[in-house]
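In: Model the structure of this input:
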Amino acid sequence: MLLQELDSAPMQVAGRRCPADVMRLTRMGSAHPTRLSFLRVLLRRMQSEGWTFTRPVWDVNDKGVGRAVYCANGPERSYSLVAFAHDLPDDMRSDRVIATAWDATFALFDGVPSEDDLERLERNVPLQEAGRVSESELSLSRANRSVRLFNHVVERLSQGDQPDRNEIEAVGYLMRTTAVYGSGKFGAADHEKIRSRPELAAPFQAEMLSVWLTRQFTVDLAEHLATSRGKDRAVRLDPAIKARLGVGNSTGLGMAPFIVRHPVLLNNWMLAREEALARVRNLDTASPLAAESLHKAFADARINLAQWHSEHPLQVARLEELKRDFDLLAQQISGFPEGPDYPWDRLWRWGEASLSQEGQEALLALLLEPHGALVDELADRMSADEDGSFRIDGAMSTAELRSLMEEHYSWALAVDFSRPHSSARFWYVSEEKLEPRLGERELDEGASLEQPLCIARLASELHADLEARPSGDSVAAFLLQHPEHRFMVRRAQMARLHPYAEIRDNLIAGDMLPIDLMRCKLAFFGATHFDPRSDKWVRICLFQDAPYPLDLPQEVENARGKA
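Out: All right, here's what the predicted structure looks like:
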């Protein structure tokens, strides 16, 4: 997608933020979910199009073992989550990607499965990557119980009581997924098969649908086990408590390289968000309804902050900053808008001068919240035709390419790669699980198999070789002599039209934090309660406070404003 395609809104007082600021790891690692996040895009579409949801199969025994099917029925197509519940011994329960057994396994089926499909899936899905699925499946996933909370909920419901609200708030989910695979992995349908479908055209919609239906399954399983244990004495979850349960996710380095490998897609995500902020800032007034919506969003965000806990020192410090920022913001918006003359821009400029990066990114999410009619259509522009950006312009002169490098990669050319710290790490793919890993160059073997994620170093090496060539040479002639630079030349030419395509930091530096990459991507998913457990893996929550699929027809009107 070209930059000019998002230029429909007139720019009066504010443009988009500068990529040199937005695309730094510390700011990306402070990202918050917004109304453009993918799970909210999914919910809005499902509600506005009147999708209906059923559970045609529930074949789960008193021990919680069996299978279930949840169907999502839209205007043109249906999709089904096929869920398998297992009796997993405690000593086999692990969130690590090397695990071989889980409490539950899932596949998102394209359509409504037949009995033959269910039998085929039952032979393969519980095995996950050790099995195989087909083009009829859009995603493959697995989840483990949050054992203490899951058992607490089942026990209390079986006795006719509701679970302790403090226990619910401390965890926030009954199960957490440890992987949700899509886009051709392990035999599932490639994204090319579904990209033209409106309901799946936005990024990661199939995966979001799978997780949303998984949330329904986790509650259904807990209530089923409570009824099996307590019989007539058992009760169902109170709707208010049920709403507070999302789906957890435990994820590591596997997702971090994605946004580096897909620069045009990353550009479109960031560009849509930055365009949304610019549109809001250029509103010359704030209606009473919009001001009320801002205050409501801030109150909800403050409650969420009070429930957001982490033990990681970096995140603890950021949460303390955010609490201080929210105290300042509460005072600043107490009388909002206090007159016309671009009140949203005035509030944003105050935030840039007064708040931490964590607070500024939270403020961005708050500013978008009242303005769905203005910004929601940007979600349709967050996908990317990456094939269209693949061709190298061989006719470009090396002088023009060198100038392009100096304009868009000055941040990379400033890195001194003769210092060991600048190349302290390397990215590789593990032989055992085919998952991305991050090695220490002085300690670990495998640097010879390094993946091309060290964009700053590749840019530096390309620029050095360009300087040694006559300025009148073509890029085609240059690449005949230096084919090793094809990858970086292609990225550099992409940067002309995609200003947010590159992360403007050294991704192999000794102090680089992979969790910053993960948080950026997870915020676009719609994740909350970002809780790093190290600099390489994190737990989050999805769909907390969203409606449940089987409750959706009754909740459409109430939930419409929240989505």
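In: For the rest of this, base every contact and every neighbour count on C-alpha atoms.
Out: Fine.
In: which residue packs closest to residue 527, ignoring adjacent ones?
Out: residue 542 (5.1 Å; CA to CA, 6 or more residues apart in numbering).
In: Verify the stated contact: that neighbour with residue 246.
Out: Yes. Counting by CA atoms under 8 Å, residue 542 touches residue 246, with 5.4 Å between them.
In: Pick out whichever of the two has more residues nearby.
Out: Using other CA atoms under 10 Å, the more surrounded residue of residue 542 and residue 246 is residue 246, with 30 against 25.
In: what's near enough to touch the more buried one?
Out: Applying CA atoms under 8 Å, 6 or more residues apart in numbering, we find residue 246 in contact with 172-174, 215, 541-545.
In: hmm, 10 Å instead?
Out: The contact partners of residue 246, taken as CA atoms under 10 Å, 6 or more residues apart in numbering, are 171-176, 211-212, 214-216, 218-219, 527-528, 540-546, 548.
In: Would you do the same for the sequence below? I want to compare the two.
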Amino acid sequence: MIALRPPEIVMRLQRLGAAHPTRLSFLRQLIRRATKEQWRVRKDRFELDNRGFGRAVYAVETPARVYSLVAFSTPLDDENRSDRVIAQAWDTSYVLYDGLPDQAEVARLEANAPLQEAGRYTSRELVLARANKSVRLFEEVAAALAQGQQPDEEQLLGVGYLLRTTAVYGNGKFGIADRDEIASRPELAGSFQAEMLTVWLIRSFTLDMVDHIAHRRNPAGAARLAPDLRRALGVGNATGLGMAPFLVRHPLLTHSWFLARETALARVRAQPYAGEVERSGFSTALADLCQRVARWHSDDGRQAAATQALADDLGTLAENLDQLLAKPLPWDALYRFAEDRFSVEGQEACVALILEPHGALIDELGETMKADETPGHAIEGGMTCGSLRQMLLDSYSWAADIDFVEPAANARFWYVSAEKLEPRLGERFEEEGADLEQPLATARDALRLAAALAQETASDSVAEFLLRRPEWRHAVRRAQIVAKFPYAEIHDNLIGADLRPVDILRAKLAFFGARSFDPRSDRWLRIALFSGEPLIEDVATATAMGEVA
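Out: Predicted coordinates:
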């Protein structure tokens, strides 16, 4: 048996900020289910004018029920186009609808979906989303197709998408259906499956929209976007601080995600030999990643350097691959080779590559990547103060060297914006609002709780302590969770001056299946989803063609 990588390695921000999608990522799980069950997609309506404005409904037939993407495309002046969550207007807006909407329902949604947060919704709406065009590229593609030509492939794949979402809301936000409404449905029970289905459908709408605009410009001579380019393109996404605290606020779910991935890695590393199918699958995945990395561009200096280091690492891996796979425990030898010689970016890419050809061994772990957090986390009040303090010292030993008296270690604070009701990051010594701080300073609070417990009688119960000091309830609850679920905690200071929230964002987005990470600052980044993956309208035939593993 190969031991799982310990959380003190896996859960550091530097490594989280180098995460890569794997075959356990949520969009890959969705694709496999849709392919296996042969989901069918049809355009129930596609009512766009010559400029591509109007409405469309894409119906998805699963074995148990029908879901529909209801899409609206509206005019938007350039001065109003923004990726920021505080924007008030968008090129396109969407609802994932439970069932097939009739004309009255489409009209209701058309009056509300383009308003997004300001609209009114019912439990029939499962996901709410909006997106903007990549204006220059979208127009260049439409113009080329209208002239009967394919767009420039290098430019197209360098961006990777024609449209970029700025929010994909689920789980009861703004009056849409609560998670409980769909949690028992097998096709949507996994993490973020409804959101991934929405984005997958948005991809098809985007590609159909650009074809439609080109055809309307030149009905007799327009070309359709070539199948290989359609498959290569995904959906862009701009993600910021609002999503950063998710991994902190959902410790059980976070633990389940990382435990599944690390269990998968340990299983593969323990395999005694590399079969021909697995060798071939690895080589194909390596070649695909090399192509993606060659097109992966970012203006962020740190990411650009990391991407170049990754390209070098993959070249070294290709040169040594045959020798490594000839060794005993070949996948373990390959991982250790990467661990010894590669950048962190290269090491985490290797994790994804190692998992790729082993679906039969690890795919069932996808079913474990969820957690029922509705019961809450009852505090074990009978535990003694001495036991709790020792638990803290063990679980948070990594935090012992952080001196929170130093201003740099205590530089930031997390709060919730009154305007958008989303998390934001404040500068403690420069801005007001620290009195509204959210309990996300996990390392600081754990150390302070341990210090408070040192002043108590060791044999006293935690219940007695909390009756006197109720302000420590959140830290006590978290300490007891982390002791049981080791991947539940990020092993770094989340309020330090050197914090880069994009590291947390990338870790979560990699579990979604995101690629082409492009930090635009230390607080938000752009990514692409579904690029290079099957189109949803093709999954009914993909099994027979052997396209999806």
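In: about what we covered before: now the common contact residues for residue 542 and residue 246 of the first structure.
Out: Common neighbours of residue 542 of the first structure and residue 246, counting by CA under 10 Å, 6+ apart, are 172-173, 176, 211-212, 215, 527-528.
In: For the buried ones among those residues, write the corresponding ChimeraX selection.
Out: Buried residues among those (16 or more other CA atoms under 10 Å), as a ChimeraX selection:
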select :172,173,176,211,212,215,527,528
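In: Show me the shared contacts of residue 542 and residue 246 of the first structure that map onto strands.
Out: Mapping these onto strands (DSSP state E) picks out 173, 176, 528.
In: which residue lines up with residue 61 of the first structure in the second structure?
Out: Mapped onto the second structure by TM-score structural alignment, residue 61 of the first structure lines up with residue 49.
In: typed the wrong thing, it's residue 88 of the first structure
Out: Alignment note (TM-score structural alignment): residue 88 of the first structure maps to residue 76 of the second structure.
In: For residue 221 of the first structure, see how far away the residue nearest to residue 527 of the first structure is.
Out: Distance, residue 542 of the first structure to residue 221 of the first structure, by CA to CA, to the nearest Å: 18 Å.
In: now swap in residue 492 of the first structure and tell me
Out: Applying CA to CA to residue 492 of the first structure and residue 221 of the first structure gives a distance of 50 Å.
In: What is the aligned counterpart of residue 534 of the first structure in the second structure?
Out: Here residue 534 of the first structure is matched to residue 521 in the second structure, going by TM-score structural alignment.
In: Name the secondary structure element that contains that match.
Out: Using DSSP states H and E, residue 521 of the second structure sits within no helix or strand.
In: surely it meets residue 500?
Out: Yes. If you go by CA atoms under 10 Å, residue 521 of the second structure and residue 500 touch, sitting 8.8 Å apart.
In: In a helix, residue 24 of the second structure, correct?
Out: No. Read with DSSP: H, G, I helix; E, B strand; the rest coil, residue 24 of the second structure is coil and lies in no helix.
In: How much space separates the counterpart of it in the first structure from residue 403 of the first structure?
Out: Aligned counterpart of residue 24 of the second structure in the first structure: residue 36 (TM-score structural alignment). Distance of residue 36 of the first structure to residue 403 of the first structure, computed by CA to CA: 35 Å.
In: Residue 372 of the first structure -> the second structure?
Out: So, by TM-score structural alignment, residue 372 of the first structure is matched to residue 359.
In: Setting aside sequence neighbours, what's the nearest residue to that match?
Out: Closest to residue 359 of the second structure by CA to CA, 6+ apart is residue 549, at 6.9 Å.
In: next one: residue 323 of the first structure
Out: residue 305 (7.6 Å).
In: What of residue 496 of the second structure?
Out: Leaving aside its sequence neighbours, residue 496 of the second structure sits nearest to residue 409 (CA to CA, 6+ apart; 4.4 Å).
In: what residues are up against the one you found?
Out: Residue 409 of the second structure neighbours (CA under 10 Å, 6+ apart): 402-403, 444, 493-499.
In: what does it align to in the first structure?
Out: Mapped onto the first structure by TM-score structural alignment, residue 409 of the second structure lines up with residue 422.
In: isn't residue 499 of the first structure right up against residue 271?
Out: Yes. In this structure, residue 499 of the first structure is within contact of residue 271 by CA under 10 Å, at 8.3 Å.
In: which bit of the first structure covers stretch 279-289 of the second structure?
Out: Using TM-score structural alignment, the partner range for stretch 279-289 of the second structure is residues 291-301.
In: Likewise for stretch 168-179 of the second structure?
Out: By TM-score structural alignment, stretch 168-179 of the second structure lines up with residues 180-191 in the first structure.
In: quick one: what helix or strand has residue 70 of the first structure in it?
Out: strand 66-73.
In: same thing with residue 153 of the first structure?
Out: helix 147-158.
In: Just the residues contacting that helix, thanks.
Out: Against helix 147-158 of the first structure from outside (CA under 10 Å, 6+ apart): 90, 93, 145, 161-164, 167-168, 170-175, 218-219, 221-238.
In: which residues does residue 192 of the first structure contact?
Out: With contact set as CA under 10 Å, 6+ apart, residue 192 of the first structure has these partners: 183-184.
In: And the helix or strand harbouring it against the second structure, how far off on average?
Out: If you go by DSSP H and E, residue 192 of the first structure is part of helix 191-194. Overlaying the second structure shows helix 191-194 of the first structure at a mean distance of 1.2 Å from the equivalent residues (mean CA distance after the TM-score superposition for the first structure).
In: distance between that helix and the chain's centre?
Out: 19 Å (CA atoms, centre = their mean, to the nearest Å).
In: The alignment partner in the first structure of residue 237 of the second structure sits in which helix or strand?
Out: Superposed on the first structure with TM-score structural alignment, residue 237 of the second structure falls opposite residue 249. According to DSSP H and E, residue 249 of the first structure maps onto strand 246-251.
In: Buried residues in whichever helix or strand comes after that strand, which are they?
Out: Counting by DSSP H and E, the next helix or strand C-terminal to strand 246-251 of the first structure is helix 258-261. For helix 258-261 of the first structure, burial by neighbour count (16+ other CA under 10 Å) applies to 258-260.
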